[in-house]
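Undergrad: Attaching a predicted model along with its sequence, questions to come.
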Amino acid sequence: MTAYAIAHLRNHPGPHPDVIAYIERIQDTLDPYSGRFLVHGGAKEVLEGQWPGDVVMIEFPGMDEARAWYDSEAYQEILPLRTDHIDGDVLLVEGVGPGYHPKRKIDRLRRAADA
């Protein structure tokens, strides 16, 4: 099932040379794991709450590929180029499959509440 790496990046100081190098090199770390950018700090409209910073979302075929990418030597080598200059939260999350309906989640929640 598809998985995503999602980052909420804050407090970046502008185009630091290390961050530019990170962006120049990241795609080569994604390619072996079939990772592709879906969102990369594009325009946003905050509808609820506050959202300081940027959003990055990368799609992978599954959680195994997403974890393998993050843990890879190639990515770990460039990671400090970003983390030394930008604060952020990063997570891996599994997506839902085709035909997903939120009723499935409600059924699980009701069973858990009844237990």
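TA: Received it, and whenever you're ready, just let me know what you need. Numbers count the residues shown, from 1 in each chain.
Undergrad: alpha carbons only for contacts and neighbour counts from here, please
TA: Fine.
Undergrad: the longest helix in the chain is where?
TA: Ranked by residue count under DSSP state H, the longest helix found in the chain is helix 17-30.
Undergrad: would residue 39 count as being in a helix?
TA: No. Going by DSSP: H, G, I helix; E, B strand; the rest coil, the assignment for residue 39 is strand, not a helix.
Undergrad: before we go on, here's another structure to hold up against the first:
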Amino acid sequence: MTAYAIAHIRPETMNEDVLRYIEEIQATFGPFGGRFLVHGQEVEVLEGSWPGTVVVVGFPAVERARAWYASPAYQALVPLRADHMAGDIILVGGVPADYDATETAATLRAAAGL
């Protein structure tokens, strides 16, 4: 099932390390089947606040996303970003094509006794 690496990045200053990170990150996805789904797009905030930008990378499975994040190629780049930009990064699995939120609500309702 598809998985996503999602980053909420709050850039502070642009510098050579950050530019190198941006230039080199895409090459680390190949062995793991990853690809950018969102990168460098303007964020439209509808509720709350969202300082910074969002990056979404799709992978064929959570295990592939974990393997990419732990890979020597990506870990070599992490300091280039982390030393200059605050951010949060998560991995999350997707839902199947036939997912139905009403079934989830029914399960939650039953568990809560409502």
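TA: Sure, I can see it. A quick note: this is a predicted structure, and the numbers were derived from the prediction, not measured.
Undergrad: TM value for the aligned chains?
TA: Here the TM-score for the pair of chains, by TM-score structural alignment, normalised by the length of the second structure, is 0.95; 114 aligned residues with a Cα RMSD of 1.3 Å.
Undergrad: average offset between the longest helix of the first structure and the second structure?
TA: Following the fit onto the second structure, the mean deviation recorded for helix 17-30 of the first structure is 0.7 Å by mean Cα distance after the TM-score superposition for the first structure.
Undergrad: Just the buried positions in that helix, please.
TA: 18-19, 22, 29-30 (16 or more other Cα atoms under 10 Å).
Undergrad: cool, and stretch 56-74 of the first structure?
TA: Using 16+ other Cα under 10 Å as the test for burial, stretch 56-74 of the first structure gives 56-63, 65-67, 69-70.
Undergrad: can the residues you listed go into a markdown table with extra columns for distance to residue 104 of the first structure and secondary structure?
TA: Listed next are those as a markdown table, based on distance: Cα to Cα, whole Å; DSSP: H, G, I helix; E, B strand; the rest coil:
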| residue | distance to residue 104 of the first structure | secondary structure |
| --- | --- | --- |
| 56 | 28 | strand |
| 57 | 25 | strand |
| 58 | 26 | strand |
| 59 | 23 | strand |
| 60 | 24 | strand |
| 61 | 22 | coil |
| 62 | 21 | coil |
| 63 | 21 | helix |
| 65 | 26 | helix |
| 66 | 25 | helix |
| 67 | 26 | helix |
| 69 | 30 | helix |
| 70 | 30 | helix |
